[in-house]
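Peer 1: Have a look; sequence and predicted model below, questions after that.
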Amino acid sequence: MLDQSIKTQLSAYLTKIIRPVSIRVNLDNSDKSTELVELAREIAGMSDQISLHETQLDTERAPLMSIQPANEEAARVAFAGIPMGHEFTSLVLALLQAGGHPAKEEQAILDQILLLEGEIKLETYISLSCQNCPEVVQALNLMSVLNPNISHTMIDGALFPKEVEERNILAVPAVFANGELFGQGRMTLAEIVNKLDTGAEKKQAEALSKKEAYEVLVVGGGPAGSAAAIYAARKGIRTGVVAERFGGQVSDTMAIENFISVKATDGPKLVANLEQHVLDYDVDLLKTQRAANIVSAQESDSGLVEVTLESGAVLKSRSVILATGARWREMNVPGEAEYKGKGVAYCPHCDGPLFKGKKVAVIGGGNSGIEAAIDLAGIVDHVTVLEFSDVLRADEVLLQKARSLSNVTIIKNAATTEVLGDGARVNGLTYTDRLTGDSHKVVLAGIFVQIGLLPNTDFLKGRVDLSDRGEIEIDARGQTSMPGVFAAGDVTTTPYKQIIIAMGAGATAALGAFDHLIRTSVPVTEAEEAVA
């Protein structure tokens, strides 16, 4: 089942196991059970530290693979399905962690996991094509390995469609805690732990507010923010990065083929490299934190720029670089908010497999929309592309491919007017023909919105000058209308929203901030005033 190159790599990883591990598989008579036991046997045969036990129990899901230290009676990590594709790494990490290999996480969050109380039974529904799912699965697996009160099962929705139907799962990853929906979409380990640890936010806010002032504080951890942090840190100045989710939109990008000098990569891999590069320098990286307000040095009591976070923490800095990026643009029509995650989706790679054999729509005829239609056409029964304009903006090569597919229909001059549903899930939409004014109804099960991005500037309104599209207005050095505050990347008026352009803009903003610092005086602290 595994090719030789993967076996070679896996064998090397398995040498890191320092205590015996038990793999247990529960099987039925399906082809997938045959695949799973073949995979389990191959893995067990690669290490003397791994034992395999095969069962057929009607009380458990099948096929199911559980992993546990050999000296423990009950497994706390399980995979209901075949953990291949994006989830193969989750399987490898589960083996290593159950085998005593330490996790590469901050000790503070590991300690926080150990202190979580009460039995927590976690289940995550995934699709093997979802690039966001592994991060969630790996986080929950690690929590289960560390804390005996926690257990976690990854469930491939494609193999358990009855459960998906009963639980009305239309977006992945979908996490259930003790039978109740806990969260959907990408979540980091810190976000999950903080959500379970109800007192964490207040304690973190108090600790963050006590931090020493920075010379450059970067708000945002995408390509622009990463480049800004690296360029600032290389100047030898105190640099901090605060980010809700490191990597931003790039984390959700599959194929990247225009990053100069790298022929091909993917978003998660690029994000991992960016984070490692940032941490190679003396940068204070604060993740899972979102900015809520900014106050200029002229307005603040400290004489420094102050950034307030949603947790209530206040960070101070002599200069700030705003690199908060952008988010998916919504249609803003009746029914969209009500059915978000219930048929309205924004990631075709993640959620497409949940609509296998069904009819779906893609909203938007740009590159993202047409690429989504092509991808979905291989999974679903039919794709209807609705484009508001009379012109399709996608590259011609993509349009030719889409038009060659018999189950793709493209409709131009179509203004989506409403998302329809039965209260639990989407069952259609209506659109108006902009040429005739006629209204049409399309019966379908899913709607994938691909109509561009909105800048994340809601917290900046009235604070810095914004364009009529909500983007931060900057000059050639990245300077905003607020002294000492710079901006870079997709959140700004820079016309082309590309990874490589955002990185260059981040470097520009960092150099602009450094130039600002060397030309302005350092504020006198209260302690210094008392001494004087």
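Peer 2: Done, it's in.

Peer 1: Please make it C-alpha for all contacts and neighbour counts, starting now.
Peer 2: Fine.

Peer 1: Where do the strands of the stretch 201-350 of the chain begin and end?
Peer 2: Ranges of strands within the stretch 201-350 of the chain are 216-219, 239-243, 255-256, 265-266, 283-287, 291-295, 305-309, 314-317, 320-322, 326-328, 344-345, based on DSSP state E, counting those that start in this stretch.

Peer 1: helix, strand or coil for residue 170?
Peer 2: Three-state assignment for residue 170 (DSSP: H, G, I helix; E, B strand; the rest coil): coil.

Peer 1: hold the first one in mind and look at this next one:
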Amino acid sequence: MGLLREEDKKYLREEFEKILKDRVRLLLFSSEDEHCIYCKDTRQLLEEVAELSDKIELEVYDVKSDEAKERGVEYAPTIILTDESDELDSRVKFTGIPSGYEFTTLIKDIMFVSTRQLEISDATIQTLQDVKSNLKIEVYVTPSCPYCPRAVLVAHQFAMVSEKIVAEMVESLEFPSLADKWGVMGVPHTVIKNLDKGNVVQFVGAYPETHVINFVKDADEGKEVDMR
């Protein structure tokens, strides 16, 4: 039995046909371990999505493979979205199944990567060119959170623009140990780590991009900010 309804498949197939331009690669890092509760469903979901367009290519790897090590993947399931030439490398990630409201995030990300047409402003794009530190943005979400996709999409678009930024959706119910590390109580909860200087900026809520870019600048400059 499919995870996507037939009417949803029909709609997405038509949208992909109209919108997608360049090929998009979905890299799934999975595991046969019985403790990976959502690995099977994540693979099925991505297979169903990939079947809707010849512009979407699904590649499946074991989470313990060399490919996973090279791309810095530690947890299963993890999804990396990249372009055909892999210019995006491993900068756009989902840790956990993109279900519920986050399925929309997956679909919009595919469209962003394929068309290279983003929703963030030119001013934000220009500011992102000035980021000097290596940053990792983690956005902790739950499938039932209607505000979380907005936060994840902003972070993912930042990573699509800047080679200095990795942006990762983390499903906090699936990975409670990761969420507990940052004291996640409400979602979306965003953690921006400066991998060069060691400082952290974190906040809760789906802020507009004009606010999020300021948080990125704070992180880039080495500031510690905690707005939980």
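Peer 2: Everything's here; your move. Worth saying up front: this structure is predicted, and the values here are computed from it rather than measured.

Peer 1: closest to residue 117 of the first structure out of the strands of the stretch 201-350 of the first structure?
Peer 2: Among the strands of the stretch 201-350 of the first structure, the nearest to residue 117 of the first structure by CA to CA is strand 283-287 (23.9 Å).

Peer 1: give me the stretch of the second structure that the closest one matches.
Peer 2: Using TM-score structural alignment, strand 283-287 of the first structure lines up with nothing in the second structure.

Peer 1: Spell out which residues sit in contact with whatever residue of the first structure lines up with residue 49 of the second structure, please.
Peer 2: The alignment partner of residue 49 of the second structure in the first structure, by TM-score structural alignment, is residue 43. Residues in contact with residue 43 of the first structure (CA atoms under 8 Å, 6 or more residues apart in numbering) are residue 50.

Peer 1: Residue 43 of the first structure: which element?
Peer 2: helix 31-44 (DSSP states H and E).

Peer 1: Pull out the buried residues from stretch 408-419 of the first structure.
Peer 2: By neighbour count on 16 or more other CA atoms under 10 Å, the buried set for stretch 408-419 of the first structure is 408, 410-419.

Peer 1: export the strands of the stretch 201-350 of the first structure to JSON lines and tack on distance to residue 76 of the first structure?
Peer 2: Converted to JSON lines, the strands of the stretch 201-350 of the first structure look like this (distance: least, CA to CA, whole Å):
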{"stretch": "strand 216-219", "distance to residue 76 of the first structure": "37"}
{"stretch": "strand 239-243", "distance to residue 76 of the first structure": "31"}
{"stretch": "strand 255-256", "distance to residue 76 of the first structure": "34"}
{"stretch": "strand 265-266", "distance to residue 76 of the first structure": "31"}
{"stretch": "strand 283-287", "distance to residue 76 of the first structure": "28"}
{"stretch": "strand 291-295", "distance to residue 76 of the first structure": "36"}
{"stretch": "strand 305-309", "distance to residue 76 of the first structure": "36"}
{"stretch": "strand 314-317", "distance to residue 76 of the first structure": "39"}
{"stretch": "strand 320-322", "distance to residue 76 of the first structure": "42"}
{"stretch": "strand 326-328", "distance to residue 76 of the first structure": "36"}
{"stretch": "strand 344-345", "distance to residue 76 of the first structure": "31"}
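
Peer 1: Any chance of these in TSV with mean neighbour count and distance to residue 162 of the first structure as columns?
Peer 2: Below are the strands of the stretch 201-350 of the first structure laid out as TSV (neighbours: other CA atoms under 10 Å; distance: least, CA to CA, whole Å):
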stretch	mean neighbour count	distance to residue 162 of the first structure
strand 216-219	31	43
strand 239-243	25	38
strand 255-256	12	32
strand 265-266	16	32
strand 283-287	18	37
strand 291-295	19	41
strand 305-309	22	42
strand 314-317	24	48
strand 320-322	30	46
strand 326-328	17	31
strand 344-345	24	20
